[in-house]
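1. A predicted structure for the sequence below; I have some questions about it.
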Amino acid sequence: MSNATLDGAPIALEDAYQRAAQILGSAKFPVVAGLGTDAAGARAAILLAERLRGAYDHLACDDVFADLDVTRSFGMFVTTPNEARVRCDVVLLVGPGLPERWPALFERLALDQPAYFNNGAPRKVLWLGPKRNEAKVEGVEIETLAATPQTLPGLLGALRARVGGRPISLEGAAAKKIDALAATLKAARFGGVVWSAAAIDGLAVEALQGLVTELNATTRFTGVPIGARSGASGVVQVSGWMTGFPPRTGFGRGYPEHDPWRFDARRLVDSGEADAALWISAYDGEAPAWTRDDVPMITLAPRGASVSLGLYIEVGRPGETHDAVELAQETSSFVLRRAKAPSDTPSVAEAIVEISARFSEEVPC
C-alpha cells in the first residue's frame, strides 16, 4: 500500500489524490517535471500536461540536450552497443566516469575480447580524460591521454585535424602522442567512440562528432552514447512519438510547442510562471533543482525519498515493484523489465490516473 504525506504529516491516500487534483486543476500553468519514470509513466505524464495546458520537462534534460542539440544542428553517427561489441576493432572512450554511468560498459562491449570480424586480434582501446586509476581494468589494455572536461574539446579538435592531415599548434611529445592516436583511429576497420553527455559538455560532443565525421572519409567509425539518468532516453522517445518534440514542451496554446528555455521546469518555477508543479522521480527520489518553496508541489517518488514540503505520494520503482517498459542502454531498444519485488504500491502511471479521475469538469481538455 502506498504512503502519502502533506508537509511531512501522514495523509490518507484517497485524500492525497483528491488534493493533488485540486492543486493541479486550479493552476493556470502547471509544470509536470522530473519525469524519472518508465514508458507508461512518461505517457501518462505527457497526457496530463496536455490536459492541463501546462508544460513538461525531464530532470536530466541538460544532459539530453548536449547530445540532441548536436544531432539537430550538426548530425551524429551512432550505433547500438551490440554492433559495437561485434564489429569495433578500435574503441575510443571519451570523458571521465563512464563506468559509473554505465556499470556494464566493459562487459557489454566485451573490450577484453577481440572483435568478431578482426581475425582474433585484440581490440585497441583508447581513453581520453579518464579519472585517476579509472582506466585500470582487468583484462583490458587501455592507452590513455590525460584531459579535463574543459580541455577535451581542444584535444578532440587537434585529433580531428591530424586525422585530416592538417597542422596543429602542439609540439614535441604532445604532438607525437596526438599523431599516434590519430594513426590508430585511422587504421581502424570499424571504430567506435563511447561517451556520456553527463560527463562532457555540448562543445565536446560536437567536437567528437566532428572527429567521427573526419574518420568516416577513409574508414568506418560510429558512436555509442551513454543515456542520461532516470530513464531520460526512454522519456525522450515517448515524447517524440506523442508530440514530435523532446521534453521541455508546453501546451499553453492548445498544441505542443518545444522551447528548451521557455519550458525549463527550474526556470518556470523560480520565475513564478508556473503556479503548480508535479515532480516525478520514481527511480531514486532525486529532488528538484529549483529554489522556490512557495509553489504548490506534488511529489511522486519511491519510499525513502526525502520530502518534507508539499504533497508526497509514494510510488513504486520501475522494474522493481512493478513491471516496466524502459529503453535499455544494452540494446538501444525498449524492453520489458519484470518486477524484482512486486508490491501493490502504485506506479507513476497508476498514480496519475487516480489524480486525473478526480479533476472537476472545469479542467481544460
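-> Perfect, thanks for sending it.

2. going forward, measure contacts and count neighbours with C-alpha atoms only.
-> OK.

3. So which residues of this structure form helices?
-> Shown for the chain, the helices assigned by DSSP state H span residues 13-26, 39-51, 61-73, 81-87, 98-101, 105-108, 152-163, 172-186, 202-215, 232-243, 265-271, 348-356.

4. what's in contact with the fourth one?
-> Residues from elsewhere that reach helix 81-87 (CA atoms under 8 Å, 6 or more residues apart in numbering): 108-111, 115-118, 190-192, 224, 329-332.

5. can we see that at 10 Å?
-> For helix 81-87, contacts defined as CA atoms under 10 Å, 6 or more residues apart in numbering pick out 78, 88, 90-91, 105-111, 113-118, 123, 189-194, 221-226, 329-332.

6. how about that helix: buried residues?
-> 81, 82, 84, 85, 86, 87 (16 or more other CA atoms under 10 Å).

7. Could you find which two of those residues are furthest from each other?
-> Within the buried residues of helix 81-87, 81 and 87 form the most distant pair, 10.0 Å apart (CA to CA).

8. Put this next to the first one:
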Amino acid sequence: MDSTLQRAAELLSQARLPVFGGLFTDVKGAAAALSLARKLGGVVDHAASEGTSRAARVMRETGATPASFGEVRNRADTIVVIGNMPRTRDPKLLDKLFPARATLPRPGDNKRELIVVGAKKGKVPSGVRVTEIGGKNALPELVALLAAAVREGPFDIRDSALAKRILSAGERLRNSAFAVFVYDPAELDEPVLHTVLEAVRHLVKTTRAATLSLSAPGNGEGVNLCSTWTCGLPVRTSFAGDVPENNIWAYEAGRLLRSNEADALVWIDALDGEEATPPTRSFRGVPAVVLSSRPVKAGRDDVVIEVGAAAADHDAAVYLPQIAGIGMVKATAANSKRPTVAEVLSRIEALIDAKGAA
C-alpha cells in the first residue's frame, strides 16, 4: 500500500489539471476529495451530476417549490409521476408514497389519486385511483398537454380518449388540496423541466402544489452539499484559479478528459449497492488513480487502490431522501482491512505535502 500511495502521489503532483470524477462515496470521502482537489488546482464532478446540474440551472432561472419525501407521503392528495425512471430506480416508490394507513391528516376531502405520465401504470397500491396519460406520444408532448390542461388552455390531439383523460387530470390538479409532481431530473430535458415548474407555479396561485425531484444516485446530493459547504459551489467546480469557479459545461469530467484539457483522473467508485459508470475508452491515455470497492480493469499507467464500500464495509454519512438530509448508515458487514476513501486520499495528500516541503 505504501508504494502504491507513493505512485499515486507522484502522478497527481505532476498533473496540471487533475479531474476528480465518479465521487460515489460518503461525505467524508467527498470532503477528502475536495481538499485534495483544492490543493492541486483540480476539478470535481460527480458521475450523476448531469441531472442535478440541469435541475439546478432551471431552478435558478425560474424558481421552484420543492417538497420533502415525508411531506409528499403524508400530505399530498394528488401525485403525478412523470416518466419511467422514478419507479425504475425505486420499484417500491408507490408503496412508499401511498402507505396503507394514513399517518397524518391530509388537507382537503379528496381521496388520494395517482396520475402517471409517459409510463405504464404498473403495480399500484390497492385503493388508489389511477389516471394514465400515455400512448404513442413522446414524454415531452404529454407533459406539455397536461400543463395546458392545468391552465385550461386549448390543445389539439387526435386521440379523443387521451384528450379526455388529460382534461380530467387537469381538472383534478386544479381541485387538489396538495398536488405534487414526482420525477427524476436526469430523465427530463430542460424544456420539460420548465413546463413542469410552470404548471406548479400556475397551481400555487389557487392551491398548494410542489415538486419531488428524485435525488441523484451515488450520494450525489450528499456530495453536492459537501461541495457547497466547503467552497460555496456545487460539483463541476474548478479550483485552478484564484477562486473556485462553477460551470456545468466547462467542468464536466467527460468533456475535460475527451478534450485532453485534463491530464490526470482520480476516479472514485466506493458506495454500497450503486456503481459509477466508469470512464469510457475515450478517456484512455489519461493516467488515473482509481479508488474502487469493486474489481477494476485498469490501464497500464493507472494506479488502482482497493477501498471499502461506504455503508457496507464501514459506517457512512450519506444523503437520505426519506429525511431530506445527511444521515449515518451503519455498515452491513464491517471490514476494517479495507481503507476508506477518506483515509486513502488523506494519505496521498500528506505524501504530496511532504514532497512539496522537501
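-> Everything's here; your move. Everything quoted here is computed from the prediction, not taken from an experiment.

9. overall similarity of the pair, as a TM-score.
-> Here the TM-score for the pair of chains, by TM-score structural alignment, normalised by the length of the second structure, is 0.91; 349 aligned residues with a CA RMSD of 2.2 Å.

10. Need the distance between the two termini of stretch 81-101 of the first structure.
-> Chord length of stretch 81-101 of the first structure, first to last residue, is 15 Å (CA to CA, to the nearest Å).

11. what stretch of the second structure does it fall on?
-> Mapped onto the second structure using TM-score structural alignment, stretch 81-101 of the first structure covers residues 69-89.

12. picking up where we left off before, save the helices of the first structure as CSV, and put in distance to residue 362 of the first structure too.
-> Formatted as CSV, these follow (distance: least, CA to CA, whole Å):
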stretch, distance to residue 362 of the first structure
helix 13-26, 8
helix 39-51, 11
helix 61-73, 32
helix 81-87, 48
helix 98-101, 44
helix 105-108, 50
helix 152-163, 52
helix 172-186, 62
helix 202-215, 43
helix 232-243, 24
helix 265-271, 24
helix 348-356, 12
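
13. So for residue 257 of the first structure, which of these sits nearest?
-> Among the helices of the first structure, helix 232-243 sits nearest to residue 257 of the first structure (CA to CA), with 8.7 Å.

14. Output the residue interval of the second structure matched by that closest one.
-> Against the second structure, helix 232-243 of the first structure falls on residues 220-231 (TM-score structural alignment).

15. buried stuff in the matching stretch?
-> Those would be 220, 221, 222, 223, 224, 225, 226, 227, 231, for stretch 220-231 of the second structure by 16+ other CA under 10 Å.

16. And the last one, how close does it get to residue 38 of the second structure?
-> So that's residue 231 of the second structure. Taking CA to CA, one finds residue 231 of the second structure at 9 Å from residue 38 of the second structure.

17. residues shared between the contacts of these two?
-> 239, 243, 244.

18. Name the member of these that has the highest neighbour count.
-> residue 239 (20 neighbours; other CA atoms under 10 Å).

19. From residue 311 of the second structure, how far out is that one?
-> Using CA to CA, residue 239 of the second structure is found at 29 Å from residue 311 of the second structure.

20. how far is the match of helix 232-243 of the first structure from where the chain is centred?
-> Centroid separation between stretch 220-231 of the second structure and its chain, computed with CA atoms, centre = their mean, to the nearest Å, is 12 Å.

21. Same check on stretch 138-158 of the second structure?
-> With CA atoms, centre = their mean, you get 27 Å for stretch 138-158 of the second structure.

22. For it, give me every contacting residue.
-> The contact list for stretch 138-158 of the second structure, computed with CA under 10 Å, 6+ apart, reads 82-84, 117-119, 133-137, 162-163, 165-174, 187-189, 191-200, 202-203.

23. switch to 8 Å and redo it
-> 82-83, 117-118, 133-134, 163, 166-167, 169-171, 173-174, 192, 195-196, 198-199, 202-203.

24. Please list only the buried members of the residues you listed.
-> Buried members of those, counted by 16+ other CA under 10 Å: 82-83, 117-118, 133-134, 163, 166-167, 169-170, 173-174, 192, 195-196, 198-199, 203.

25. Tell me which residue of the second structure matches up with residue 202 of the first structure.
-> Aligned partner of residue 202 of the first structure by TM-score structural alignment: residue 190.
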